[in-house]
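J.: Got a predicted structure plus its sequence, pasted below:
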Amino acid sequence: MLLITTPTGNSGRHVVNQAIRAGKTVRAFVRDASKLHPDVASHVEVYEGDLQDERALQMAAEGTEAVFYCIPQSGEPEDVRRYYQSFAEPAARALQAACVKRVVTISGGKGDPDDIGPSGPLAAMEREFNNTGVATRHVRCGYFMENFLYTVPQLRFRNSFSLPVSADYPMALMAAEDIGKTAARWLLDSSWDGQEGVNVPFGQSTSCALIAEVFSEVLGKPITFLPITGDEYKQMLMKFGVSEAMGQSLKEMFASIHDGSIGDATGAAHQGGVTLRAWAMDHLKPAVESPDSFHG
C-alpha cells in the first residue's frame, strides 16, 4: 500500500497516475476529494483531510509501506519558514508513528537549512524527516516550467516576459511531469534505504534569451525577454496576490539560482525529459490563446 499526498497537485497528480499504472494499491490523502479526477478516484482509497492535521495523516499512513509527501504551494504565507514548518513537523511525527518504511518528498536547493528563498525551509523539512530515522529520498527540483504560466498576461498583451535574471544565464528547467515521474520512480522502488537528496532529470538547461526564441516559435509571434530587478519581480508578484513575505522569498530564490544554489544548470540534458518546446506547445500556447485563461 502506498500513500500519496497532494494527488491533485502539479507533481502529485503525476505520482498517483504512475502508481496506478504500475498496479499498486494506492491511498490518496486529499484536502477536497471532489477535486480528484474521476479516473483517479475510482482506482484509489480516498482519505480526506488536512496535511497539517497530524492525527489525520497518521491514520491515513497506517498500514502503508511508502509515502509521497509534498508541502502544498501557497502564495499567501506571512512567514514562509513557519509555513513550511507547520507542515513538516506534524508530518514527520505522523509518518514515524505510523511506522512507514520509506518517504519520498518534494524539495529544492541543496539541502542547506541556511539557504535563502524557499530552499532553506525545504532543507529544514528534509531535516525533520531525516531526524525520524525513516528512509527518505528528497527530490530536489529546479525551476518549474509551469511557473511561466504566470507570465501569460505579459506574453499575451506585451509579447514579452520578465524574470530577475540576466538574459544569458542558464537555468535548470524542468516540467512537473518529470518531477512527478522522478518521485514515482523512487516511491515504486522498494530496494533502497538510508537518507539522500536526489536531483530531477530536466528537459534542458537554457537561458531566458533562448527561452524567448522557443516561445516566439511556439506562439507564432516575436517574444522578448525583459530582465527586471529582484525588487521589481517582488512587486509584480504582489500584484498577483502573493504575500510580501513570499514575494521576498521568491526574489531570494532567483538570487540562489544565480549563485548556483538551485538546480544543476550545467548538467547534460536528460533525453527522456519534457523539453521546453513540448511543454510550451501543450500548456503555454493554449493558455496564451484562451480568452478564458485564469492567468489572463
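T.: Yep, that arrived.

J.: hey, let's count contacts and neighbours off CA atoms from now on
T.: Noted.

J.: Show me the helices in this protein, by range?
T.: 12-21, 38-41, 54-61, 80-97, 119-130, 152-158, 176-188, 208-219, 230-239, 244-259, 276-279, 285-289 (DSSP state H).

J.: Setting aside sequence neighbours, what's the nearest residue to Gly273?
T.: Gly203 (4.5 Å; Cα to Cα, 6 or more residues apart in numbering).

J.: returning to that earlier point: mind putting the helices of the chain in TSV, mean neighbour count and distance to Phe68 included?
T.: Shown next, in TSV, are these (neighbours: other Cα atoms under 10 Å; distance: least, Cα to Cα, whole Å):
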stretch	mean neighbour count	distance to Phe68
helix 12-21	21	8
helix 38-41	13	16
helix 54-61	21	10
helix 80-97	20	11
helix 119-130	24	12
helix 152-158	18	31
helix 176-188	22	7
helix 208-219	19	32
helix 230-239	17	29
helix 244-259	20	24
helix 276-279	18	24
helix 285-289	17	29
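
J.: let's bring in a second one:
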Amino acid sequence: MRIAVTNPTGNVGRHLTRTLARAGIRPLLLARNPENIPAELEPFVDVAQADSQDAAQVAAATRGVDALYWVDPSVMSADPLGDYARATDAVVRAVQENGIGRVVFQSSVGAEKRHGVGEIDGLAATEVALDALDIDITHLRCGYFFANLLLDLDSLRAGRLTTVLPVDAPMAWVAPRDIAEVAALTLLNREWSGRRVQAVHGPEDLSWAQVAAILSSELGRDVEVSRVTDDEMLGALRGAGMPEAMAHAVLGMSTGMRVGFVPEQERTVVTTTPTGLRGWVREELLPLL
C-alpha cells in the first residue's frame, strides 16, 4: 500500500511519518519545501515537492498512491477560507485523477456545524467535498491541540493566558502525537470502508482554568488565565501580524462553539487517547521556556 502524507513537518505529520516508518511503510511525503524534511528521515521516506493549495502539483505528486493523509494547511493569509477552498480542490483533483481510494482527513471538532466556526468552516467544506466522492474516507475530528500553547510562549513566560471562552468550560484537548497514532492505525487498517468520523478527544476534557493550574504546577510558577472580550482578542491577533480576515477566522473557531455546542461524537474508549497535558508539558513545552 502506497501511503502519502501531507504537511509532514507539522504538529501531527512529523509524528505520523515516523510511526509509519516504524510500521515498515515507506511513506511518500508531500512537502512545499522538501529541504525542510529532516535528513535522518531520508533513508526511510520518499519526498515529492507539492504545495497543498496547488491542484496540479498535488495531482502529479500522488500518482500511484493508494491512501492519503490529507491536511488543509493553515497559513498566515488575507484569504484563509479561500486557501482552504484551494486545498479542497487540490485533494479532490488528486483523488479523482489518480484513483486514490482511501483518504484520512485531519479535521476538527466543530466541523459538524458546517458553518459559523471561523477557520473550521474550511475543514467542513473539505469534509463535504470528500464525502461526495466514491472513496473510503475517515474524518478525524480532533480536539484542541496542546501544541497551540506553543504559540503563546511569551505570555506563558509572563504567567498569563487569555481566552474568549468561559474559563471554567471544559473541552477536548489532545496531543498531536496521539492524533498521529490514530491516523497511522486508520491508514493501516484495511477493515473499514465507506464514510467514517473518528473523533480524537485526548485523555480528558479540560477547562482553561484547569490548564492554567496544570501549567502552574509543572512550570513552578503561577500561570493565570483571564477571559477577554472578542474585540480585545481581535486586537491581539492583529497585533501579532494577522490580516483582518485571518484574525476573524481564528477568533471564530472559539466563538462559533462558545454557546451550546456539543460535539457530534461522545467521549468513549474509541475517542479517548492517552497522552495527558502534564506529560506533554514536560516533554514539549518546558524545554522551550
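T.: Nice, I can see it. Everything quoted here is computed from the prediction, not taken from an experiment.

J.: which residues touch the residue nearest to Gly273 of structure 1?
T.: Taking Cα atoms under 8 Å, 6 or more residues apart in numbering, we find Gly203 of structure 1 in contact with Leu173, Met174, Ala175, Ala269, His270, Gln271, Gly272, Gly273, Val274, Thr275, Leu276.

J.: thinking again about what came up before, can you redo the helices of structure 1 as JSON lines with distance to Gly108 of structure 1?
T.: Below are those laid out as JSON lines (distance: least, Cα to Cα, whole Å):
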{"stretch": "helix 12-21", "distance to Gly108 of structure 1": "16"}
{"stretch": "helix 38-41", "distance to Gly108 of structure 1": "27"}
{"stretch": "helix 54-61", "distance to Gly108 of structure 1": "23"}
{"stretch": "helix 80-97", "distance to Gly108 of structure 1": "13"}
{"stretch": "helix 119-130", "distance to Gly108 of structure 1": "5"}
{"stretch": "helix 152-158", "distance to Gly108 of structure 1": "25"}
{"stretch": "helix 176-188", "distance to Gly108 of structure 1": "11"}
{"stretch": "helix 208-219", "distance to Gly108 of structure 1": "21"}
{"stretch": "helix 230-239", "distance to Gly108 of structure 1": "20"}
{"stretch": "helix 244-259", "distance to Gly108 of structure 1": "10"}
{"stretch": "helix 276-279", "distance to Gly108 of structure 1": "20"}
{"stretch": "helix 285-289", "distance to Gly108 of structure 1": "27"}
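
J.: Out of the ones you listed, flag the one nearest Met1 of structure 1.
T.: helix 54-61 (9.3 Å; Cα to Cα).

J.: just checking, what packs against the closest one?
T.: The contact analysis (3 or more Cα pairs under 8 Å, 6 or more residues apart in numbering; DSSP states H and E) places helix 54-61 of structure 1 against strand 26-30, helix 80-97.

J.: quick one on the thing from earlier: tell me which residue of structure 2 lines up with the residue nearest to Gly273 of structure 1.
T.: Taking TM-score structural alignment, the alignment pairs Gly203 of structure 1 with Pro203 from structure 2.

J.: Can I have the buried ones of the contacts of Gly203 of structure 1 as a ChimeraX selection?
T.: A single ChimeraX command selects the buried members of these (16 or more other Cα atoms under 10 Å):
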select :173,174,175,269,273,274,275,276
